[in-house]
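*Asks:* let me see the structure of the following:
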Amino acid sequence: MSIATGIALITGSAQGIGRSIALRLARDGFDIALNDVSSKREQLRAVADEVDKIGRRTLLVPADVSVEQDVKGMVQDVSKQLGGLDVMVANAGIGRLKSLITTELEDWDRTMAVNARGPFLCYKYAAQQMIKQGRGGRIIGASSVLGRSAVPICAPYAASKFALRGLTQSAALELGKYKITVNAYAPGLIKTPMTEALEVDIAEADMEMFNVAISRLSTRAIEAESQPEEIASIVSYLASKEAHFITGKTMRKFQDF
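*Replies:* Now for the predicted structure:
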């Protein structure tokens, strides 16, 4: 096994974009801490097996990113068992397709808890650990094209992703003096288990508004279906030493306008 590039923690890494990020960072030489909710422990173990085959150390840290003590304990466990924390990828997220007037308060609160409070807690406790280590670090969050330009029938999701961009910019300004960069990535439509699960919502959606949303999301310069690995390549660069001068940015998927 080669010398590790560092230690990376990826939330929501049991599937989809998170899984692809974990595997890409493992290939880049990072030891990998894998997080998701406890109900996805078996999926996490499967990803850990893939990382093991690449030749990197792994650690499973199931936790709910919306719960402060879970996130605090997760960062402590990673730092103690793997020897620190160099890259935090706050990737975990949820989404629904529902009109504003039919969205329940519970839907709003849960979306904001996972997609906005979760990254805040991940940024906070990762920053504390990185400052204590004194060797800088990389904090990276999951925004969305809907965090730059919203569409109908996804108000809570869009609001949470706009919030992530503001969090990222503010944190970048605070943490730069510690040599910690803070950036985000903003995927367009990516084929993942989460997007496939939206089929139930689509069946119940206002089709006029749904078609408006899809038309706005489908404008692209390159006609090809986006894959999670493409987002992983962006994260790979942001996590690298070469990206030490990039901070406070939200990297939008290049082919979407």
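*Asks:* C-alpha only now, for contacts and for neighbours.
*Replies:* Will do.
*Asks:* list the contacts of residue 189.
*Replies:* 217, 218, 226 (C-alpha atoms under 8 Å, 6 or more residues apart in numbering).
*Asks:* just these now: which is nearest residue 43?
*Replies:* For the contacts of residue 189, the residue nearest residue 43 by C-alpha to C-alpha is residue 226; the value is 22.6 Å.
*Asks:* how about the helices of this structure, start to end?
*Replies:* Using DSSP state H, the helices found in the chain span residues 16-27, 41-54, 68-82, 105-112, 118-133, 155-175, 193-196, 199-204, 207-217, 228-239.
*Asks:* list the buried residues for stretch 59-71?
*Replies:* 59, 60, 61, 62, 63, 64, 65, 66, 68, 70, 71 (16 or more other C-alpha atoms under 10 Å).
*Asks:* just stretch 91-98 next, same as before
*Replies:* Under the neighbour-count criterion of 16+ other C-alpha under 10 Å, stretch 91-98 has 91, 92, 93, 95, 96, 97, 98 buried.
*Asks:* residues contacting the nearest residue to the third one once chain neighbours are set aside?
*Replies:* Spatial nearest neighbour of residue 93, excluding adjacent residues (C-alpha to C-alpha, 6 or more residues apart in numbering): residue 115 at 5.1 Å. Residues counted as contacts of residue 115 (C-alpha under 8 Å, 6+ apart) are 92, 93, 94, 157, 160, 161, 164.
*Asks:* measure the third one to residue 113 for me?
*Replies:* When distance is defined by C-alpha to C-alpha, to the nearest Å, residue 94 is 10 Å away from residue 113.
*Asks:* second chain to compare with the first, below:
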Amino acid sequence: MTITGKVALVTGAGQGIGRGIALRLAREGADVALVDIKEDKLVAVAREIATIGRKATVFMADVSLRDSVFAAVNHAERALGGFDIMVNNAGIAQVKPISDVTADELDQIMRINVGGVLWGIQAAARKFLERRQPGKIINASSIAGHDGFALLGVYSATKFAVRALTQAAAREFAADGITVNAYCPGVVGTDMWVEIDKRMSLLTGAGIGETYKKYVGGIALGRAETPEDVAGLVAFLAGPDADYMTGQAPLIDGGLVYR
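*Replies:* The predicted structure is shown next:
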């Protein structure tokens, strides 16, 4: 069973995990609305989707702004002729001791990681209800949404919050045929982890690459995660085989955190 002919929207689709998810959904048969703040990267991903034989449209949006997220969903429906799947993937990391986090830093990461998911849930649910159809909402959490990690305390808090929003939204929208789930990646070899490693180096004195190597060394399957690994789980959550699954936040980390 596939998602052929469905319309999906992926935030943070210009690179990393978001790009991997967008490409996988296109390979599964979906047309994809690509949302990010970097237009050049969105255009490049759209070209890749075109080579797969699916439609893509791009939309510049800051997910911390509610109106921008609603506009992105409306654009997806107009440009691609429907709306079926919302992937709230966009997010940022923050590496800092809890004692040093400033008010501005807290506000920024909460607005993007939590606010962006909340606005995405709202916008997608409203669109599904307007169209009188079921739908799927899929949110980016993390292994840091199951365990709080040192020097990633506020980031961890945002990812715990995503799990809470996922569970609450699943309960609120179940009667409307809308499922809400999350995915929880581990150590993924993307630009975000390059930055995490650099910040850890500055704070702990570890050499560049040592923190990344340390975490990868704890993975039972013996390698770092790829965006494609994450995208496989998201494709499942987006498809009909996950129709009876809601309010869940499965780990996809190669065996690093166990629940």
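*Asks:* related to what we said a few turns ago, looking at the buried residues of stretch 59-71 of structure 1, which is nearest residue 190 of structure 1?
*Replies:* Nearest to residue 190 of structure 1 among the buried residues of stretch 59-71 of structure 1, with distances taken as C-alpha to C-alpha, is residue 65, at 22.2 Å.
*Asks:* once you drop chain neighbours, what's closest to the equivalent of that closest one over in structure 2?
*Replies:* Matched to structure 2 by TM-score structural alignment, residue 65 of structure 1 sits across from residue 63. Take residue 63 of structure 2 and drop its neighbours on the chain: the residue closest to it by C-alpha to C-alpha, 6+ apart is residue 116, 4.6 Å away.
*Asks:* isn't the one you found up against residue 64?
*Replies:* Yes: using C-alpha atoms under 8 Å, residue 116 of structure 2 is in contact with residue 64, at 4.9 Å.
*Asks:* how about the contacts made by the residue nearest the centre of structure 1?
*Replies:* The structure's structure 1 has its C-alpha centroid closest to residue 91; by C-alpha atoms, centre = their mean the separation is 1.5 Å. Residues counted as contacts of residue 91 of structure 1 (C-alpha under 8 Å, 6+ apart) are 10, 11, 12, 13, 17, 18, 119, 141, 142.
*Asks:* do that again at 6 Å, thanks
*Replies:* By C-alpha atoms under 6 Å, 6 or more residues apart in numbering, the residues touching residue 91 of structure 1 are 11, 12, 141, 142.
*Asks:* which members of these are classed as buried?
*Replies:* 11, 12, 141, 142.
*Asks:* the equivalent of the residue nearest to residue 63 of structure 2 over in structure 1: how many residues sit nearby?
*Replies:* By TM-score structural alignment, residue 116 of structure 2 lines up with residue 118 in structure 1. As a burial measure, residue 118 of structure 1 scores 26 neighbours (other C-alpha atoms under 10 Å).
*Asks:* residue 118 of structure 1 and residue 65 touch, don't they?
*Replies:* Yes: look at residue 118 of structure 1 against residue 65 with C-alpha atoms under 6 Å: they come within range, at 4.7 Å.
*Asks:* and whichever residue in structure 1 pairs up with residue 104 of structure 2, how far from residue 156 of structure 1?
*Replies:* In structure 1, the residue matched to residue 104 of structure 2 (TM-score structural alignment) is residue 106. Residue 106 of structure 1 sits 11 Å away from residue 156 of structure 1 when distances are taken as C-alpha to C-alpha.
*Asks:* so these two - more neighbours on which side?
*Replies:* More crowded of residue 106 of structure 1 and residue 156, by other C-alpha under 10 Å: residue 156, with 24 against 9.
*Asks:* I figured that one hits residue 110, correct?
*Replies:* No: applying C-alpha under 6 Å as the test, residue 156 of structure 1 and residue 110 come out as separate, 9.2 Å apart.
*Asks:* mind putting the buried residues of stretch 91-98 of structure 1 in a markdown table, distance to residue 6 of structure 1 included?
*Replies:* Listed next are the buried residues of stretch 91-98 of structure 1 as a markdown table, based on distance: C-alpha to C-alpha, whole Å:
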| residue | distance to residue 6 of structure 1 |
| --- | --- |
| 91 | 18 |
| 92 | 21 |
| 93 | 25 |
| 95 | 31 |
| 96 | 35 |
| 97 | 38 |
| 98 | 41 |
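*Asks:* what's the closest of those residues to residue 43 of structure 1?
*Replies:* So of these, ranked by how close each gets to residue 43 of structure 1 (C-alpha to C-alpha), first place is residue 92, at 14.5 Å.
*Asks:* isn't that closest one right next to residue 13, touching?
*Replies:* No: using C-alpha under 6 Å, residue 92 of structure 1 makes no contact with residue 13, being 7.5 Å away.
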